[in-house]
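>>> sequence unknown, structure follows:
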């Protein structure tokens, strides 16, 4: 595989009643551009007795990007935010020096019916000079994201810059996340349209790249400058993500990301002592592992 540096297979893990597939970090590839963590949530059936309830937990040194394909999640955080996220919209929370949040199935879906939950929970590391910034939260509606079409393929720029477009998600470093869906076979050429390292996440369908066919549930890792053309099989669904990598190494422990091991140790101590920024109306608490 001359231009594809690596293929990463999704590894499943169970978080209570919710099955997620971990894509990165991977032991041989810790980051793709500034993207340091990607969990694939579902697709899974929830209700009438099983729901998503991720209790209050902390973050530092990163931004979380939640992108749902099916189902809804209620986000609440220590900034006082309460925001329902629906398919196609973006929740973008920058933890900076410290934030706590929870993610739950909203009350209106706890009605005895079953529904599908399917989405991606993504962490983007912050540049070193912004790791201690004040936390922020933004919600961007699906209608506000740039969308365009090329023959049988539909594109959405979820975050960052790419293909001459700019997303309103307020990112903190040069990056991109693009969703691509096609109905018929489609040749995707990313040369000159995306800058930096690139990950190709196959949500549905399959692609052929550099003479190799790869099915859903995998990420291909490449460098845009070297990448070959990508042939999407009919009815495929991709997420392209990546960007300019940082010069400094990033450390990750649990929900904490930083260029400084000392900052991670302090965050661990603050969380254990409950001196970390906490939510006012949520007394749940996920212990430090």
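It's in. Everything numeric here is computed off the predicted structure, so don't read it as measured data.
>>> C-alpha only now, for contacts and for neighbours.
Noted.
>>> three-state assignment of residue 225?
The three-state label given to residue 225 by DSSP: H, G, I helix; E, B strand; the rest coil is helix.
>>> with residue 246 instead?
coil.
>>> find the nearest non-adjacent residue to it, please.
With sequence-adjacent residues excluded and distances taken as CA to CA, 6 or more residues apart in numbering, residue 246 is closest to residue 34, at 6.7 Å.
>>> likewise for residue 250?
residue 259 (4.6 Å).
>>> the one you found and residue 202: what is the separation?
Using CA to CA, to the nearest Å, one gets 30 Å for the distance from residue 259 to residue 202.
>>> same check, this time on residue 271
Taking CA to CA, one finds residue 271 at 36 Å from residue 202.
>>> cool, residue 196 as well?
In terms of CA to CA, residue 196 sits 19 Å off from residue 202.
>>> if you count surrounding residues, which of these two has more?
residue 202 (22 against 19; other CA atoms under 10 Å).
>>> so where does the more buried one fall, helix or strand?
strand 197-204 (DSSP states H and E).
>>> can you tell me what sits against that strand?
Applying CA atoms under 8 Å, 6 or more residues apart in numbering, the contact partners of strand 197-204 are 32-33, 215-224, 235-245.
>>> can you select the buried ones among those residues for me in ChimeraX?
Entered in ChimeraX, the line below selects the buried ones among the contacts of strand 197-204, by 16 or more other CA atoms under 10 Å:
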select :32,33,215,216,217,218,219,220,221,222,223,224,235,236,237,238,239,240,241,242,243,244,245
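>>> among the contacts of strand 197-204, which lie within strands?
Among the contacts of strand 197-204, DSSP state E puts 215, 218-223, 237-243 in strands.
>>> export these as CSV, with columns for distance to residue 39.
Putting the ones in strands among the contacts of strand 197-204 into CSV (distance: CA to CA, whole Å) gives the following:
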residue, distance to residue 39
215, 18
218, 12
219, 12
220, 15
221, 16
222, 19
223, 22
237, 17
238, 15
239, 13
240, 15
241, 14
242, 15
243, 18
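>>> from the residues you listed, which is closest to residue 14?
residue 218 (18.3 Å; CA to CA).
>>> surely that closest one meets residue 8?
Yes. Residue 218 is in contact with residue 8 according to CA atoms under 8 Å; the separation is 5.5 Å.
>>> let's bring in a second model and compare:
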């Protein structure tokens, strides 16, 4: 019996003036551990007249993780944070009871060609922390634990795994791990993982149980303890997952919550301008037209 339970392929999604590849949520698998949303941004060449301008928009009940392979993004939020992030750094923003942020092309790049490529990820908060005070953490590239085993490079972007711990302040048991190999290797890591496990192939390919899997798809394991595969030469993958929550999650636009009532309150608060404002920014992203709420359960 195959240990691969579900295969999720990227689907195009439009986030304004930028097309991304949506990986989670997926109709057959809404969450993997606490991970509830993953977008693959790019790779994209933005011309001198093209810029990222995601205006002020709200979040509740989750932490966002941004990780870039190429380019840079200027992040501002209602905590007073203003930071430009670069490749291999981590932006970890915890919304809790409510935060507003914007993401834009930095001013000095707005009139030149530039590239952008990376991952944007949402991690749901535990029920007891979904109303916590918002927080923001920026990790420099050299703060992220990295090591090499048998010629394979590992980087622990968030959480705990293989006896290492990322400085990113997560709020539940999880892991987000980058694995790169210049050569073909067999990797057996099930004993070091826990909970639910997803494997995202960014580039290259892997082989499992006689099947070859190409980029831009997620494989979800039946049993994390049986996580063994062959990684082909010049391949980059991301392992992510962790302990699932006992409660389902509702998701509407940028809001994640354990109850419909919390979602409805957040919608009303945004409509009536009760969220905090980012100093100097006024182009608020409007609440989208009413669509059915989606329930999320691992």
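Ah, there it is. From a predicted model like this one, the values you see are computed outputs, not experimental measurements.
>>> TM value for the aligned chains?
Here the TM-score for the pair of chains, by TM-score structural alignment, normalised by the length of structure 1, is 0.97; 288 aligned residues with a CA RMSD of 1.1 Å.
>>> nearest to residue 181 of structure 1, of the ones in strands among the contacts of strand 197-204 of structure 1?
residue 237 (4.5 Å).
>>> the alignment partner in structure 2 of residue 174 of structure 1: neighbour count?
Mapped onto structure 2 by TM-score structural alignment, residue 174 of structure 1 lines up with residue 173. Residues within reach of residue 173 of structure 2, counting by other CA under 10 Å, total 15.
>>> from residue 286 of structure 2, how far off is residue 173 of structure 2?
34 Å.
>>> now the host helix or strand of residue 229 of structure 2 on structure 1. Mean distance?
Applying DSSP H and E as the criterion places residue 229 of structure 2 in strand 228-231. Mean deviation of strand 228-231 of structure 2 relative to structure 1 after superposition (mean CA distance after the TM-score superposition for structure 1): 1.0 Å.
>>> need the residues that contact that strand.
181, 184-190, 205-209.
>>> show me the contacts for residue 110 of structure 1.
Counting by CA under 8 Å, 6+ apart, residue 110 of structure 1 has contacts 47-48, 51.
>>> quick one: which of the residues you listed hold up in structure 2? List them.
Listed in the original numbering, those still in contact in structure 2 are 48, 51 (both residues aligned by TM-score structural alignment, their matches' CA atoms under 8 Å).
>>> just the contacts of residue 110 of structure 1: which are in strands?
Going by DSSP E, the strands hold none of the contacts of residue 110 of structure 1.
>>> buried subset of the contacts of residue 110 of structure 1?
47, 51.
>>> of all the contacts of residue 110 of structure 1, which comes closest to residue 170 of structure 1?
residue 51 (30.5 Å).
>>> give me the aligned partner of the closest one over in structure 2.
Per TM-score structural alignment, residue 51 of structure 1 is aligned with residue 51.
>>> how many neighbours does the nearest residue to its match once chain neighbours are set aside have?
By the measure of CA to CA, 6+ apart, the closest residue to residue 51 of structure 2 outside its immediate chain neighbours is residue 105, 5.6 Å from it. Number of residues near residue 105 of structure 2 (other CA under 10 Å) recorded here: 21.
>>> now swap in the one 10 residues further on and tell me
By the criterion of other CA under 10 Å, residue 115 of structure 2 has 14 neighbours.
>>> where's it relative to residue 48 of structure 2, distance?
11 Å.
>>> show me what contacts the aligned residue in structure 1 for residue 146 of structure 2?
Structural alignment places residue 146 of structure 2 opposite residue 147 in structure 1 (criterion: TM-score structural alignment). Applying CA under 8 Å, 6+ apart, we find residue 147 of structure 1 in contact with 154-157.
>>> what's the answer for residue 159 of structure 2, then?
Residue 159 of structure 2 neighbours (CA under 8 Å, 6+ apart): 165-166, 168-170, 173-176.
>>> how about a cut-off of 7 Å?
Counting by CA atoms under 7 Å, 6 or more residues apart in numbering, residue 159 of structure 2 makes contact with 165-166, 170, 173-176.
>>> picking that back up, now, which of the contacts of strand 228-231 of structure 2 lie within strands?
Checking the contacts of strand 228-231 of structure 2 against DSSP E, those in strands are 181, 185-188, 206-208.
>>> can you list those in JSON lines and add neighbour count and distance to residue 110 of structure 2?
Shown next, in JSON lines, are these (neighbours: other CA atoms under 10 Å; distance: CA to CA, whole Å):
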{"residue": "181", "neighbour count": "20", "distance to residue 110 of structure 2": "35"}
{"residue": "185", "neighbour count": "16", "distance to residue 110 of structure 2": "42"}
{"residue": "186", "neighbour count": "14", "distance to residue 110 of structure 2": "44"}
{"residue": "187", "neighbour count": "13", "distance to residue 110 of structure 2": "43"}
{"residue": "188", "neighbour count": "13", "distance to residue 110 of structure 2": "45"}
{"residue": "206", "neighbour count": "22", "distance to residue 110 of structure 2": "38"}
{"residue": "207", "neighbour count": "15", "distance to residue 110 of structure 2": "42"}
{"residue": "208", "neighbour count": "16", "distance to residue 110 of structure 2": "44"}
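>>> could you export those as CSV, including distance to residue 42 of structure 2?
Listed next are those as CSV, based on distance: CA to CA, whole Å:
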residue, distance to residue 42 of structure 2
181, 22
185, 28
186, 29
187, 28
188, 30
206, 21
207, 25
208, 27
